[in-house]
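[1] got a predicted model here, sequence first, then my questions.
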Amino acid sequence: MKTCRILFMGTPDIAVSMLNRIIADGYDVIGVVTQPDKQAGRKKELKMPEVKQRAIEANIPVYQPIKIKDAVDELMQLDIDLIVTCAYGQFIPSKLLEYPTYGSINVHASLLPKLRGGAPIHKAIINGDKQTGMSIMRMVKAMDAGPVMAQCVVDIDEMDTTGILYDKLAKAGAKLLSESIPKLIDGTAEFGEQDESQASFAYTISKEEEWIDFDQDVQRVYNHIRGLIPNPTGYALLDGKKVKFHKVRMRKDDKVHTPGEIEGMIENGYAISAQNGYILVDEIQMEGKAKTDAKSFYNGSGKQLIHKIFNGK
């Protein structure tokens, strides 16, 4: 295999899967560009991105510019054959994208042109999609709009959360990337322009989107909640306090329900009414408390909350 000097750019855990495959495939990773360390937790301690942790383990130089445009000249001093990005988190200047011998590609967690943007995995589940996938595309200035060279389909199961789907896509994307890089090197890669008329967008989850509205069909409520698991986690308000839902199931029926009413235990889950059914909560967290399983919650304070109604934002 011809030697290929790769500059990798990514930040969260899904990007680590891509970096690991590049390393395992024997490419020369000459540097990793990732976001700056951020404060996390109640103690506001600095936490490094997952990609940085992996790069340090592999003795790969790490670059963490606050603004990537300020690091372009430094990075262009490197002898780069290919730039590979995955969930990096900043727009990369065209000057840098066009610099490598084989150009720059991005690994994106959707079937482009569907779900461009920063939260394609969350939105695929929230939207109730049955399938999603991974795409590898040429990087251009517009967000996730470059010509596509490879895609693979991943099924979304009824019980999948964003966390579960995240793992499926990470594995599928790493395999797709491994198959694609040799084609770039030997010149057999073929790119097809995206159909702009089919484009949709999956912008980063807003604080407002974390609120769960039970006054909808139970399927939509269920999709919304599981699309926010494990992060950022959906919530509803009860007596002015947040209640978070960490693990849920769904039960459909044709009875008339009062949306948001707490019904007690049904099928070993803490049941909350929605239109046409119930959300059965298996792990729940009251504001200021640790998360707990449904049975323990019910036997504690949960029994006294029956017939109360979640409402408001």
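    Thanks, I have the structure now. Numbers count the residues shown, from 1 in each chain.

[2] for the rest of this, base every contact and every neighbour count on C-alpha atoms.
    Fine.

[3] give me the residue at the spatial middle of the protein.
    I121 (4.6 Å; C-alpha atoms, centre = their mean).

[4] now do the contacts for that one.
    Residues near I121 by C-alpha atoms under 8 Å, 6 or more residues apart in numbering: A109, S110, T162, L165, Y166, G227.

[5] tell me which helix or strand it sits in.
    Following DSSP states H and E, one finds I121 within helix 120-126.

[6] any idea which helix or strand comes after that helix?
    strand 131-138.

[7] for the protein, which helix extends over the most residues?
    helix 162-186 (DSSP state H).

[8] helices and strands around that one, which ones?
    Judged by 3 or more C-alpha pairs under 8 Å, 6 or more residues apart in numbering; DSSP states H and E, helix 162-186 is in contact with helix 13-24, helix 120-126, strand 131-138, strand 148-155.

[9] pick the most buried one from these.
    Comparing these by mean neighbour count (mean count of other C-alpha atoms under 10 Å), helix 120-126 comes out on top with a mean of 25.

[10] any idea how far it is from the middle of the chain?
    Relative to the mean C-alpha coordinate of its chain, helix 120-126 is positioned 8 Å out (C-alpha atoms, centre = their mean, to the nearest Å).

[11] which parts of the stretch 151-300 of the chain are strands?
    234-238, 241-252, 262-266, 269-274, 277-286, 292-293 (DSSP state E, counting those that start in this stretch).

[12] mean neighbour count and distance to V154 for these - can I get that in TSV?
    Below are those laid out as TSV (neighbours: other C-alpha atoms under 10 Å; distance: least, C-alpha to C-alpha, whole Å):
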stretch	mean neighbour count	distance to V154
strand 234-238	22	24
strand 241-252	20	22
strand 262-266	19	32
strand 269-274	26	29
strand 277-286	22	26
strand 292-293	16	30
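
[13] what about versus this one:
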Amino acid sequence: MGTPEFSVPVLEGLIDNNYEIKAVVTQPDKKVGRKQKIAKSPAKIAAEKHNLPVFQPAKLSGSEEMQKLIDMHADLIVTAAYGQFLSTKFLNSVKIAAVNVHGSLLPKYRGGAPIQYSLINGDQETGITIMEMVKKMDAGDIYAQEAIKIEPDDNAGSLFNKLSIVGRDLLLKTLPAIIDGTVKKIPQDPDKVIFSPNITKAQEKITSEMTATQANNMIRALNPDPGAYMMIQGKRFKIWKAEVADDHTDLVAGSVVAKKGRFALSFAEGTVLNLLEVQPSGKKRMDIKNFLNGQGNKFTSGEEIVDK
């Protein structure tokens, strides 16, 4: 059970290691882009490549599809970023266990956006938890964990890619002990639970009230999807890549800091952010050199350009 690219290495790993996949469950196809083309999930594309049965209920609980899955009496359910709650009835239908590959070091970051929150909060590390599934969100006992360092240039996309491989390998290493019953489960400490709910539309907006570090963390967390933005002179201005500058400024937050071949903005506490890859409203993504050669050359040093 999975939906985004994160889930694909897990599925492929199970297939490559001769686990029999009875079904792949993923979210329904959805319309994407300006032309609203119908797109299959990465998990569905991978499943079809291997001629596996695919189930895509809009809501799994109470659906005909769920009853068909229950009637399969599978040994295991394996989920990796599926995106829906699983009922107790369904979880209890398997012969051995329902196992989740979760992108954080639980009990830190239960919920739908653990990788993004590790970046938003400026964490030094993140990781994978292989856990037993229960009806309560990400609250089951822990089978295994593995941590990785968050590098300064990591964003959500690079961490998703790294963690999908760590998740695949840790799952394959842990499953035999789950199957033969020798695995030792560790309960989560309820006093250390931190939640990571899905990113809201409001969180996508960067304001000059943030420090440069806070703004940069949000930019990294929202790259590649959906992207962070500022409002500059009444227009949405997306920032795909930036870096916290070494220098500080006395300028009002939201001002252009002396350019000299760069495009930098002032933020709270005198901090400065160098913008490296941007997307002005109605334009394609571009590096800062191209921006400065076009729209960017109209801004002057010291000018306050960021809307409140």
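    Arrived safely, thanks for sending. Because the structure is predicted, anything quoted here is derived from the model rather than measured.

[14] picking that back up, just give me the mean distance for the longest helix of the first structure relative to the second structure.
    Helix 162-186 of the first structure, aligned to the second structure and superposed, deviates on average by 1.0 Å (mean C-alpha distance after the TM-score superposition for the first structure).

[15] what's the local residue count around T88 of the second structure?
    13 (other C-alpha atoms under 10 Å).

[16] corresponding residue for it in the first structure?
    Under the alignment (TM-score structural alignment), T88 of the second structure maps onto S94 of the first structure.

[17] you'd agree Y203 of the first structure is up against A124?
    No: judged on C-alpha atoms under 8 Å, Y203 of the first structure makes no contact with A124 at a distance of 11.6 Å.

[18] where do the helices sit along the stretch 1-150 of the second structure?
    8-16, 42-49, 64-71, 88-91, 114-120 (DSSP state H, counting those that start in this stretch).

[19] dump those helices into TSV; add distance to R168 of the second structure as well.
    Below are the helices of the stretch 1-150 of the second structure laid out as TSV (distance: least, C-alpha to C-alpha, whole Å):
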stretch	distance to R168 of the second structure
helix 8-16	5
helix 42-49	14
helix 64-71	23
helix 88-91	21
helix 114-120	16
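
[20] closest to S164 of the second structure out of those helices?
    helix 8-16 (6.3 Å; C-alpha to C-alpha).

[21] read off where that closest one ends up in the first structure.
    Matched against the first structure by TM-score structural alignment, helix 8-16 of the second structure falls on residues 16-24.

[22] ok, the closest residue in space to M18 of the first structure that isn't next to it in sequence to R249 of the first structure distance?
    Nearest non-adjacent residue to M18 of the first structure, counting by C-alpha to C-alpha, 6 or more residues apart in numbering: A174, 4.9 Å away. From A174 of the first structure over to R249 of the first structure the distance is 30 Å, taken as C-alpha to C-alpha, to the nearest Å.

[23] can I get the helices and strands packed on helix 162-186 of the first structure in CSV including distance to P232 of the first structure?
    Formatted as CSV, these follow (distance: least, C-alpha to C-alpha, whole Å):
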stretch, distance to P232 of the first structure
helix 13-24, 15
helix 120-126, 10
strand 131-138, 21
strand 148-155, 23
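
[24] and of these, who's closest to L184 of the first structure?
    strand 148-155 (9.5 Å).

[25] matching residues in the second structure for that closest one?
    Aligning strand 148-155 of the first structure against the second structure (TM-score structural alignment) gives residues 142-149.

[26] mean deviation, that stretch versus the first structure?
    Using mean C-alpha distance after the TM-score superposition for the first structure, the mean distance for stretch 142-149 of the second structure is 0.6 Å.

[27] in the longest helix of the first structure, what counts as buried?
    For helix 162-186 of the first structure, burial by neighbour count (16 or more other C-alpha atoms under 10 Å) applies to 162-166, 168-170, 172-174, 176-177, 180-181, 184-185.

[28] need the counterpart of K123 of the first structure in the second structure.
    Under TM-score structural alignment, K123 of the first structure pairs with Y117 in the second structure.

[29] same question for Q304 of the first structure.
    By TM-score structural alignment, Q304 of the first structure lines up with K298.

[30] what of K252 of the first structure?
    By TM-score structural alignment, K252 of the first structure lines up with D246.

[31] I130 of the second structure versus its match, what's the distance?
    According to C-alpha to C-alpha, D246 of the second structure and I130 of the second structure sit 40 Å apart.

[32] swap in P187 of the second structure?
    According to C-alpha to C-alpha, P187 of the second structure and I130 of the second structure sit 12 Å apart.

[33] which neighbours do those two share?
    Contacts common to P187 of the second structure and I130, judged by C-alpha under 8 Å, 6+ apart, are I142.

[34] what's near enough to touch the closest residue to W211 of the first structure other than its chain neighbours?
    In space, and not counting its chain neighbours, W211 of the first structure is closest to Y235: 5.2 Å by C-alpha to C-alpha, 6+ apart. Counting by C-alpha under 8 Å, 6+ apart, Y235 of the first structure touches E210, W211, I212, K242, V243, K244, F245.

[35] tell me the one of these nearest T258 of the first structure?
    Closest approach between these and T258 of the first structure, by C-alpha to C-alpha: I212, at 15.0 Å.

[36] that closest one -> the second structure?
    Going residue by residue (TM-score structural alignment), I212 of the first structure aligns to I206.
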